Structure formats: structure tokens, C-alpha cells
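Q: using only what follows, build the 3D model:
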Amino acid sequence: MSVTTDQQAEFERASSGVFVEEDLVKDRTALGRLVASRQQEYLSTATPEAIRNFAHSYGDDNPLFCDPGHGETSRWGGQIAPPIMAAVLNAPLLGDKDPLAKGGSYRGIHAFVSGGTWTWYRPVRPGDTLYSLSGLESVETKQSEFAGSSVIRVLRDIKVNQRAEVVGVYRTLVIYTERKKARDKGKYAEIPVPSWDDAQLAALDETYAAETRQGRARLRWEDVEVGQAMGAKAKGPLTTTDMVIFHAGGYGFVPYGLKTGRRGWENRQRIPAFYVKNEYGVPDVAQRVHWDNAWAQAIGNPRAYDYGVLRECWLHHFLTDWAGDDGWVERQHDEIRKFNYQGDAQVLGGEVTGKRVEDGRALVDVAVWARNQRDEETARGAATVALPSREHGLPVLPAVPAELSRATTEVMARHGELLRERRSR
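A: Next up, the predicted model:
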């Protein structure tokens, strides 16, 4: 479906928002400030079913995450979540308000998640509820080939469980572009529409069929060599169904969210700039660029495209399968380099770039990537994985920096105080 005249007119109306200096001033004031996140994500507590469904939402069937019985006989003594699930879990955390920490709103500006960096310290287990200390770590402006002026923000979330233990730290790179400028550039308009024949699908199916997971067959640190290939993993071709399943598994896109009925109407009153009329004249979420080809074309893309977070999860799937039941992915850095459009397929790969022993942990550094059927690199990353070792034994979890432990302990204590005050009223 192509963009209609009415959609173009609606696009012009919705794209009237441009960058304003006030937003940048607010961002610079907010730098370095951490506040208790009051966001209620779709999921806040990791139940066994929620863990399984989240893993399935990006195609991961690892029994360590999906089968509680398998986890009971593993080194973890029970089911654990894929570490990256910490990204979608959040319960409201009570804390003192800091109006200077809010930053700019960037109303009407299109946002792209362009990558992120995770450090994980503890597994998420069934029954764990996660909270966040959140803040803006950096902000800069630049000229983008795709969309003219852009604002690049790095958001930091410190994820903590109900025991005041730091689970991980997530830094998200988000690029904000003015929609009209993005469309006018038209840089991606000539990308060919995929048309898969049976032979091409059969070749992709061979990659799926050949995928391996270490599981309980321990990959030991001593057996890993620099330059060693890590295998391949297939994803796609991308469909609208993939987007639906990812949301159904727990990705909520809060604070915007997807809501229906009266709740959708209430959300439209709260953030009207997030809603743009579709070809039927019905206000719908601007977020539909991820499943609505016509709206994606209205902002300068040839077709709907995936979430950057989904490809982060794909790379994580690749890493956790390679690490096996006894390994631990300590760090993951990824960069989204190109769009992954509907109809595109990705093949993930990687290689070992280094190995070392640090604080008694046998660590392996790796590079990972995703390439589409046009042989374009659409995502790249680097990770550190702790592996079992004949000399050093099973990997222990990394130590949480003291300043993070202090900050989260104080914030959770304040949360408890405010909760008691609320209940005593």
C-alpha cells in the first residue's frame, strides 16, 4: 500500500513539531541526575510463564529460560530469565521528585533506538520484581545524512530487584529526528522489495536447521581460541506477526504504550502528538511504523521495520546459546546500523576476539553481527562472556560497584518509607 494524499496531508500536520532549544536546555540541566522511575511496564514481576513468553517473543527456546524443570538441575538451581529481560520489567518506584531530572519532551519528534550497552550482575529469577533508577547520561546534537538535524541521547537505567540487589545497568542510545526532514531526504526509497523464492527460503531454512545451543555441553574457556567462529543463527524474514509476538511477550514501549478502547482514548488525550490519522481518518499511534508500510513510507522508509530492541534481543539470543547453561553474558554492546525492513532476513554470526582471566573469572571477548539477504551489516556488537574453566571452575557473577549498591540501597529504603506513609493514611 502506498501513501495516499490524505495520509500525506495528515503527515504534514503531525510533523509540525521541530526541535526547540527549550528541550535541549532541559536535557543539559537533567544530565547526571537519577530519579526513581514511576513507570509501570506491561510486566513488572518475572513469573515462570512471563520468562518463557518473553524468551519466545524473540524466538528463544532455551530450556534454561523456558523449562523450570531444566533449571532445577542446572548450576542456577532453578529457572532464570534471559538477562536482557530486565529491559522490559519495571514496577513503579516511589521516590522524591526532582523536576530538573525530567529533561526535554521532544513532542512530535521521531525517535529511533540505535543501540545500547548492558552490564549484568545478577540473574532474574521467578518472583523477582524489578525497579529502575533512571536518568539522562549524555545529550548531543549533530547533522544526520538521513534527517538533517538530530539529537542523540544516552539514557541510563539501573535495574534493581525487590532485595535491593543491582541486576544490571542499561544504557540506551536514542536518536531523535524531525519527521518531515526525514521524509524529504528519501534516502532509502530505492531499496528493493524482497521477493523470496523457494530456493532462497530453503537456503535460509538450512541455517535454522544447523543452529546449535551449548546447553549442558560445557564450552570451556581453555578450548576457545581467538579468531574462532561462533556459528550462525537465522532470524526472519521479518513480518508483522513478529512485531505482534514481541509485544505479546512483554515489550510495552512505555511511557507511550499500546492501548485499546477507552484506555486508548485516554492515552490519546494524554499524548495527542503520538497519534496520527491513518488512511481511514482514524487516529493511530505513530509507532505503527513497525507494522504499517504506508505510514513507514510517510517518514521516508520503503516499508515497516523492526524495533532496535528486538535486534538487541536477537544478538542476546545468539550469545546466550553460545555461552551455554554454565556461562554468563556479563556485557553486551550493540549498534543498529541499518533498518531491518519487512521481508528482510538476518543471519547472525560472531567470532572470538580475546580471552583473559579477571578477578578469578575466565572471560572471553567476542564480536557479533547481523547481516541481511543483501549482505548488508544491519547490526554489530561486542560482548564479554564468562565461561567455565578447568582451572578456575564455574564463573562467579561479577561484583557490583560499591557506588551502585549504595545508591540503590538508599533509594529502596526511601521507597519503603514512602510506601509505609501511603499505607498509613
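Q: make it CA atoms for all contacts and neighbour counts henceforth
A: Will do.
Q: the helices in the protein, which residues?
A: For the chain, helices defined by DSSP state H occupy the ranges 5-14, 21-30, 48-57, 63-66, 68-72, 179-185, 198-210, 240-248, 261-270, 293-298, 308-323, 402-424.
Q: what helices or strands is the longest one leaning on?
A: What that stands for is helix 402-424. Applying 3 or more Cα pairs under 8 Å, 6 or more residues apart in numbering; DSSP states H and E, one finds that helix 402-424 makes contact with strand 166-178.
Q: same question, the shortest one
A: In terms of contacts (3+ Cα pairs under 8 Å, 6+ apart), helix 63-66 is packed against helix 48-57, helix 68-72.
Q: list the contacts of it.
A: Defining contact as Cα atoms under 8 Å, 6 or more residues apart in numbering, one finds that helix 63-66 is touched by 48, 51-53, 55, 70-71, 74, 79-82, 325.
Q: circling back: in JSON lines: the helices of the chain, plus distance to residue 254.
A: Below are the helices of the chain laid out as JSON lines (distance: least, Cα to Cα, whole Å):
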{"stretch": "helix 5-14", "distance to residue 254": "21"}
{"stretch": "helix 21-30", "distance to residue 254": "20"}
{"stretch": "helix 48-57", "distance to residue 254": "16"}
{"stretch": "helix 63-66", "distance to residue 254": "24"}
{"stretch": "helix 68-72", "distance to residue 254": "29"}
{"stretch": "helix 179-185", "distance to residue 254": "21"}
{"stretch": "helix 198-210", "distance to residue 254": "32"}
{"stretch": "helix 240-248", "distance to residue 254": "11"}
{"stretch": "helix 261-270", "distance to residue 254": "12"}
{"stretch": "helix 293-298", "distance to residue 254": "21"}
{"stretch": "helix 308-323", "distance to residue 254": "13"}
{"stretch": "helix 402-424", "distance to residue 254": "21"}
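Q: please give me the structure for this one as well, since I'd like to look at both together:
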Amino acid sequence: MNEMIRKFPKITQEGLDDLRTRIGVKIEKTVEPWCYEATRDNIRHYAHGIGDDNPLWCDPDYAKNTKYGDVIALPSFLFATSRIISGYVGGLPGVHAMWSGANWNWHKVIPRNAEFRTEAYLKDLIEHDTRFAGRAVQQIYHVDFYDAKTGDLLADADSWCFRTDRDQARENGTKYTKTKENGRRVYTQQELDQYYEYYENEEIRGAETRYWDDVAEGHELPTMVKGPMTATGFIAYAQGWGGLYIRANKLAWQLQQKHPSAGIKNRFGIPDCPERVHWEEEFALEVGAPGAYDYGPERTSWLTHQVTNWMGDDGFLRQAKCQVRRHNPEGDIILINGTVSRKFEDAGRYLLEIQQRAVQQDGELSALGSVIVELPKR
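A: Coordinates of the predicted model:
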């Protein structure tokens, strides 16, 4: 049997022991976020990065006639205000990190020009034995999001990454054998047009109030489509969300001097960022992915996009949970479906629980989600 060719650092017990000393300890200094403020442009760039053109976030002329009086930030915008919630984890340098899910709670609407302060800590480490990459570690963080001016808690969330052995994942490749065997899908124009119909028919509820009274358990939300996946689309998301390692020239060099594992040499022998798995197929294959693929927070944002379109301007997204189950490589098309599973009241609020399931074009599970929405009562 040939011995595995090792290109990357692996998970070690010493590295895990060091990480465990950090559990529960407030992170005093974090890398600056992409967005300190919810400016009109920052909100719009994030919304457009997930393909969301809801005028409540994107059009001040529309929004001034709503009860908010101005644009507000879409709930998932908060991914752009914290590196920790977005999967930039500490410890185990050089070991691959795959963002894999989050549980969100929102407490207040995020107004235009809000300034943010966050507090974060490592919540837990859970070891797993996976088919995809052998030994893996689930690294869970908790983040609180505050309005820096008022001190109000806007939201809180847990998110997690799986730290995996890049070499083991490349050698095993068990998770994507179908993709390897069948190759990447090439679409006919007729096939594409069938998916584009979802875009043509996508409805933003907007000012037409959806009342809690009018929704029954079993109600199905309109299917939302995302894709076909392209490297251009992944970069569009990074423009709104902000990739920590996407830096140019001197700033890239400075980062690599401070964190050598952030500069993995490309085919030209030049240190380049690990984040290029999202647009460079050659490197994505080296870490065991089926090709250049989407961002994890992007996936969660797609699921909440389906719900904010459906609930209208007067709805409020209280909770959202998302588990990412696979990569979405270039060429994939994602269909998101949602069903109201529970209708209930709590502390004077009128709430709906919605179960979500996202699959790619061949029916393979991409993500699972659930949300709780508050709607007005007649």
C-alpha cells in the first residue's frame, strides 16, 4: 500500500489540548470585521451577494413608506460583522476549516447605520470520526451582537466549523464518488430555462401583510432556486460578506508573515490564501472537495432569504438553524423548500415554525434548516 503523500498539517493531540484551554474564555481581540456599520451600501452589497433584491434592504425610496421609515438590514447581514461567526477559527494552524452550520436568535430589527460590537468565545470542541476525512473536530463558537450606540442585544448565535485533515480528505474522497464517476453536469439551454422560471416567478411579499391567522400547518413556501453555481457567484458573495484572507499585495504579505499557514503556495510557487478553494478548482480538489464551491454562511443566508421573501415587511425572523451537509461545487443548482410545521403563541407573540430542506439538482441533500417567524395577528 502506498503511503499517503502529506502536503498539509494534521490534527494533533497537542493542538486540541491547547484549544480546550480556550473554552469559555472571552476572545479579547479578534480580526476586524468586514463591516462595522450597517450602511446603505453595506446592506445592499450583502443582499446582492446572495441574490436578494428585496427593496426593504435595497431601496430607500421604497423603505421610507414602511413602518421602519428607511432600509433595514436583512437578518443574515450580521455574518459580515464578525469573523468568528463566519468561521475564522483559532488553533490548529494549517488544518482545513469547513464552516458547517449556525443557530441564530434575533431580538431586534437592525436599522440603517447601526454600529456593531460583538463578544465571542469558544463554546465547545467535539471530536468525530468521518467517512470524508477520518478524524475531524467540530469547533463551536458563541457570538453576541450588540448595537454599539445603545448597548441593545440585536442577536446571538452559535456557529461551528469542522476541522479536517486535508490530505485524508483528498485521499478518501468518499463523499463525492458520484461526482467523480459521472463528471460535472453540462446543461442544455432548455434545462437552464426550466430553472430560470423560478427566478421569473420569485415573489417578494413586501408591503402585502401576511397575517398569522391566514397560515395553517402544512402550508408550503414557494420553492427558491439558487444557481447554477459559478466561481463568479461565490466571489459576488465574498464582496458583500468579506473574505478575511482575500488581500492584495502588501496586505497579503503582511498577513502571511504573521500567519504563515494563510499563504499556501499555488502552482506558480506563490503563497496564496486558503480561501481560494471557492474559486480555484485545482486547490479545492487538493483538500478533498469536488471542485470550487460555495461559502457556508452563504448557504444559511439563502435559507433565510426564502423566509424573508415569504413573510413580508411586517414579519420578523426570530430564529434560524442551518446544517450544511455537502459542498455545492460549480455547476450545482440548489432548490430550497419549506413547510410550516407548527403554529403557536408564546409570550404574546404569534409564531410559525418552518422546516426547510435544500437539495441539489440530482436530489442530494445540501442543507437542512428550520426557522421561527413572528407574524402580525388580525
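Q: in structure 1, which residue is closest to the centre?
A: Using Cα atoms, centre = their mean, the residue of structure 1 that lies closest to the mean C-alpha position is residue 309, 2.8 Å off.
Q: tell me which residues touch the closest residue to that one other than its chain neighbours, please.
A: For residue 309 of structure 1, ignoring the flanking residues on the chain, the nearest one in space by Cα to Cα, 6 or more residues apart in numbering is residue 113 at 7.1 Å. Residue 113 of structure 1 sits next to 172-175, 307-309, 336 when contact means Cα under 8 Å, 6+ apart.
Q: return the member of those residues nearest to residue 223 of structure 1.
A: For the contacts of residue 113 of structure 1, the minimum distance to residue 223 of structure 1 (Cα to Cα) is 30.9 Å, reached by residue 336.
Q: count of residues packed around residue 413 of structure 1?
A: Using other Cα atoms under 10 Å, residue 413 of structure 1 has 14 neighbouring residues.
Q: aligned to it, what sits in structure 2?
A: In structure 2, no residue is paired with residue 413 of structure 1, using TM-score structural alignment.
Q: look up how far residue 253 of structure 1 lies from residue 413 of structure 1.
A: Applying Cα to Cα, to the nearest Å, one obtains 28 Å for the distance of residue 413 of structure 1 from residue 253 of structure 1.
Q: same thing with residue 7 of structure 1?
A: Taking Cα to Cα as the criterion, residue 7 of structure 1 is separated from residue 253 of structure 1 by 24 Å.
Q: the more surrounded of these two?
A: When residue 7 of structure 1 and residue 253 are compared for neighbours, residue 7 comes out ahead with 20 against 13, by other Cα under 10 Å.
Q: counterpart of the residue nearest to residue 309 of structure 1 over in structure 2?
A: In the superposition onto structure 2, residue 113 of structure 1 corresponds to residue 99 when matched by TM-score structural alignment.
Q: just give me the neighbour total for the equivalent of residue 81 of structure 1 over in structure 2.
A: When structure 2 is aligned by TM-score structural alignment, residue 81 of structure 1 is paired with residue 73. The local packing count at residue 73 of structure 2 equals 25, with neighbours defined by other Cα under 10 Å.
Q: ok, now residue 264 of structure 1?
A: Counted with other Cα under 10 Å, residues neighbouring residue 264 of structure 1 total 15.
Q: just checking, it touches residue 258?
A: Yes: counting by Cα atoms under 8 Å, residue 264 of structure 1 sits close enough to residue 258 to count as a contact (7.5 Å).
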